[in-house]
Structure formats: structure tokens, C-alpha cells
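Engineer: Here's a sequence, model it:
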Amino acid sequence: MKIYVTSVLVDDQRKALQFYTDVLGFQAKRDVPLGEHSWLTVVSPHAPDGVELLLEPDAHPAVKPYKEALVADGIPAASFQVDDVRAEFERLSSRGVRFTQEPVEMGEVTTAVFDDTCGNLIQIVQM
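Structural biologist: You can find the predicted model right below:
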């Protein structure tokens, strides 16, 4: 068994696609129209056949309060591994990404957290 797809709940799929590709650097993988929304995924350019991230619409009534509670408590909705958190922090900051947590060393890992502009906090991690 292996992970095929995981998701992040977004308030606007097209805005999310632009942010996750143009700003973060992921690549669009699938865009299958499903009525009002799409099965819209992105992948890492380093693993184009790897795990897909579904930019899932947050239309379900339970999602908005859930996302708001996570953000209010500073809890990331997802975590992405990077080679160098400080370099990625600088790169993304220069592209206008708003960080809620600057790089912090925590034992064997360094993390930072940013706002994905679609209602989520996302953590980057250097192992």
C-alpha cells in the first residue's frame, strides 16, 4: 500500500492552482472537470509520478469552521519537505508569501509556516 493522493482544502481552486504552481513551484498534474469544481492536482517537479496534492474545494459546511480553527491555533493543514528551510523562506518571502512562523530549529528539524492564500497554513520542514 502507498499514498497516491492527499488533499488540502482550498477556498478557490484556480487561485490555489496559481499559488501552488507559480509561487511554490509545484507542477499541475490533473484537471478533470466535475461540474462546478475539478479534480485538480499538483505534484512536485522532483517527483512528477509521486504523491499528488489534490486542491480540494472547501465547499462542505463543516470545512470553513474547521479551517478557521486550525488557522486560529496556528496548526498547518499540510507539511512539505525542503532541502533548506532558510533558503526556501527567503525565496518565498521575496515572492510575497506571508509567513506566520519564521524558520525555527526544533532538534533535528527546522520548520517555518506560511499562509497559502486559500485559507490554510502550510509548514515547510528540513530534516
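Engineer: Please count neighbours and contacts with C-alpha atoms only from this point.
Structural biologist: OK.
Engineer: and residue 56, how many neighbours?
Structural biologist: Counted with other CA atoms under 10 Å, the neighbours of residue 56 add up to 20.
Engineer: Do I have it right that it meets residue 39?
Structural biologist: Yes. Taking CA atoms under 8 Å as the definition, residue 56 is a contact partner of residue 39 at 7.5 Å.
Engineer: residue nearest the centroid of the protein?
Structural biologist: Note on the chain: the residue nearest the mean C-alpha position is residue 122, at 5.2 Å, using CA atoms, centre = their mean.
Engineer: Secondary structure class of that one, three-state.
Structural biologist: The three-state label for residue 122, taken from DSSP: H, G, I helix; E, B strand; the rest coil, comes out as strand.
Engineer: quick one: the closest residue in space to residue 19 that isn't next to it in sequence from residue 15, how far?
Structural biologist: Leaving out its chain neighbours, the residue that sits closest to residue 19 by CA to CA, 6 or more residues apart in numbering is residue 116, at 7.3 Å. According to CA to CA, to the nearest Å, residue 116 and residue 15 sit 10 Å apart.
Engineer: Now show me the structure for the sequence below, then we'll compare the two:
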Amino acid sequence: MKIKLTSVFVDDQDKALKFYTEVLGFVKKHEVPMGEVKWLTVVSPEAPDEVELVLEPNSNPVAKTYQQGLVEQGIPATAFMVDDIQQEFERMKGLGVQFRTEPTAAGPTMIAIFDDTCGNLIQLFQVNRDGENS
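Structural biologist: Have a look, this model is predicted:
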């Protein structure tokens, strides 16, 4: 058994596709029209045949409530690993991304949380070499 798909709810699939590809650097894998919405996935260009992230419309009231609850409590919807969090933080800030937290030591990792413009908080994390705080 392995993870192939995971989802984040988004308030606008087209806006999400633009943010996740043009800002975060993911690549569109699938875009299949399904009436008013689409089956829309993106992947890491470093692993295009591995895990796909579904940009799931939050039109379901339960999904919308869940998404809003996470944001209100400051809980990221998901996390993306990077090799150099400070470099990625600076790059993304330069593109106008709004961060809730700057890179911060958290045990054997560094983390930062940003707003994806689509209704979610997303965490970046970097595993520190040798498990040491930077």
C-alpha cells in the first residue's frame, strides 16, 4: 500500500492551479472537466510519477467549515518539504506570498507557515542535517 493521492480543499480551482504551479512550482498532472468543477492534480517536478495533490473544490459545506476551522486555529492543511527553507521563504516572499510564520526551529526541523490564497494555511518544512536545530 502507498499514498498516491492527497487533497487540499480550494475555494477556486483556477486560482489554485495558478498559485500551485506559478508560485510553488508544481506541475499540472491532470485536468479533467466534471461539470462545474474538474479533477485537477499537480505534482512535484522532482517526482512527477509519485504523489499527486488534488486541488479539491470546497463546494461541500462540510469541507468549507473544516477548511475555515483549520485556518481559524492556525493549523496547516498539509506540509511540503524543501531542502533550504530560508531560500524558499525568501523566494516566495519575493513573489508576494503572505507568511504567518517565518522559518522557525521545531525540534529536528525548521518550519514556516504561509497562506495559499485559496483558503488554506500550508506548512513548509526542512529536516535539519543530523537532526540538529539551525
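Engineer: Give me the TM-score for this pair.
Structural biologist: Here the superposed chains carry a TM-score of 0.98, computed using TM-score structural alignment, normalised by the length of structure 1; 127 aligned residues with a CA RMSD of 0.6 Å.
Engineer: Can you show me the helices along structure 1?
Structural biologist: All helices of structure 1, identified by DSSP state H, fall at 13-18, 63-72, 85-94.
Engineer: With distance to residue 49 of structure 1 and mean neighbour count added, can I get these in JSON lines?
Structural biologist: Formatted as JSON lines, those follow (distance: least, CA to CA, whole Å; neighbours: other CA atoms under 10 Å):
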{"stretch": "helix 13-18", "distance to residue 49 of structure 1": "18", "mean neighbour count": "18"}
{"stretch": "helix 63-72", "distance to residue 49 of structure 1": "29", "mean neighbour count": "14"}
{"stretch": "helix 85-94", "distance to residue 49 of structure 1": "23", "mean neighbour count": "16"}
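Engineer: The residue nearest to residue 19 of structure 1 - how many residues pack around it?
Structural biologist: 21.
Engineer: In contact with residue 48 of structure 2, which residues?
Structural biologist: 27, 29 (CA atoms under 8 Å, 6 or more residues apart in numbering).
Engineer: same thing but at 10 Å, please
Structural biologist: The contact partners of residue 48 of structure 2, taken as CA atoms under 10 Å, 6 or more residues apart in numbering, are 26, 27, 28, 29, 42.
Engineer: What distance do you get for it to residue 26 of structure 2?
Structural biologist: 9 Å.
Engineer: overlap in contacts of those two?
Structural biologist: Joint contacts of residue 48 of structure 2 and residue 26 (CA under 10 Å, 6+ apart) are residue 42.
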